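**Student:** This is a predicted model, with the sequence first.
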Amino acid sequence: MVEQHWWNGDSTRRGRRDVYIRTDGRCWSVEAQIGGESGRSRVQECPSRASAAILASAWRGNHPSWRELPS
């Protein structure tokens, strides 16, 4: 289940970036996706919700174009 989802605001396929925090109720993971659904992605397992939030923030960086989307 997706807990949080951020998008970098770029609607072009090559420029689109997404970061997701997901959980199955016990385990947490963060996915960074480049190029939309058909692009490349990297998933990192996390031991807690807090560590997933820290990692998601680091992967987004501090660029102001990132916005959270409804889950």
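**Tutor:** Alright, I've got the coordinates.
**Student:** switch to C-alpha atoms for all contacts and neighbour counts from now on
**Tutor:** OK.
**Student:** Where do the strands of the chain begin and end?
**Tutor:** Here the chain has its strands, by DSSP state E, at 2-7, 17-23, 28-34, 40-46, 67-69.
**Student:** Adding mean neighbour count and distance to R60 as columns, could you present these in CSV?
**Tutor:** Converted to CSV, those look like this (neighbours: other C-alpha atoms under 10 Å; distance: least, C-alpha to C-alpha, whole Å):
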stretch, mean neighbour count, distance to R60
strand 2-7, 17, 8
strand 17-23, 23, 7
strand 28-34, 21, 9
strand 40-46, 14, 13
strand 67-69, 13, 10
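**Student:** Adding distance to W59, write the ones you listed out as CSV.
**Tutor:** Shown next, in CSV, are those (distance: least, C-alpha to C-alpha, whole Å):
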stretch, distance to W59
strand 2-7, 11
strand 17-23, 8
strand 28-34, 7
strand 40-46, 11
strand 67-69, 13
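**Student:** ok, and here's another one to check against it:
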Amino acid sequence: MVDREKVEKEAEEIVRRFSEVLERYSFEEVEEYYILECKNVLRMDAEPSVDPSFREDVLKIAPKTRDGYIVVEKSKWE
């Protein structure tokens, strides 16, 4: 079982220590470097389109279905 508070405290400690290390360095004179030539490329989204047979295909391979939906086991999230 995962102790949420313990994980949160450990994550905060990791971020704090990483921040301390970064503060030791000056990045003002560092030139930006990108692996790809394109950066921050945006596109206009159109209306989504779905292949009509997609739903049927998914339902065919699902282990259990009911009334056109996939049935899954309800579980407790921890």
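**Tutor:** Good, I have the coordinates. Since this is a predicted model, take the numbers as computed values, not measurements.
**Student:** what TM-score do we get after superposing?
**Tutor:** Between these two chains, after superposing, the TM-score reads 0.22 (TM-score structural alignment, normalised by the length of structure 1); 19 aligned residues with a C-alpha RMSD of 2.3 Å.
**Student:** For stretch 30-42 of structure 1, measure first residue to last.
**Tutor:** In stretch 30-42 of structure 1, first residue to last residue: 8 Å (C-alpha to C-alpha, to the nearest Å).
**Student:** S57 of structure 1 is nearest to which of the strands of structure 1?
**Tutor:** Closest of the strands of structure 1 to S57 of structure 1 is strand 17-23, at 8.9 Å (criterion: C-alpha to C-alpha).
**Student:** which secondary structure elements does that closest one contact?
**Tutor:** strand 2-7, strand 28-34, helix 49-60 (3 or more C-alpha pairs under 8 Å, 6 or more residues apart in numbering; DSSP states H and E).
**Student:** Those: which one's closest to R67 of structure 1?
**Tutor:** Within those, the stretch nearest R67 of structure 1 is strand 2-7; the backing value is 5.4 Å (C-alpha to C-alpha).
**Student:** packing partners for the closest one?
**Tutor:** Packed against strand 2-7 of structure 1 by the contact rule (3+ C-alpha pairs under 8 Å, 6+ apart) you find strand 17-23, strand 67-69.
**Student:** Quick one: those as JSON lines, columns for distance to A56 of structure 1 too.
**Tutor:** JSON lines is the format used below for the helices and strands packed on strand 2-7 of structure 1 (distance: least, C-alpha to C-alpha, whole Å):
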{"stretch": "strand 17-23", "distance to A56 of structure 1": "7"}
{"stretch": "strand 67-69", "distance to A56 of structure 1": "12"}
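**Student:** So which of those is nearest L55 of structure 1?
**Tutor:** strand 17-23 (9.3 Å).
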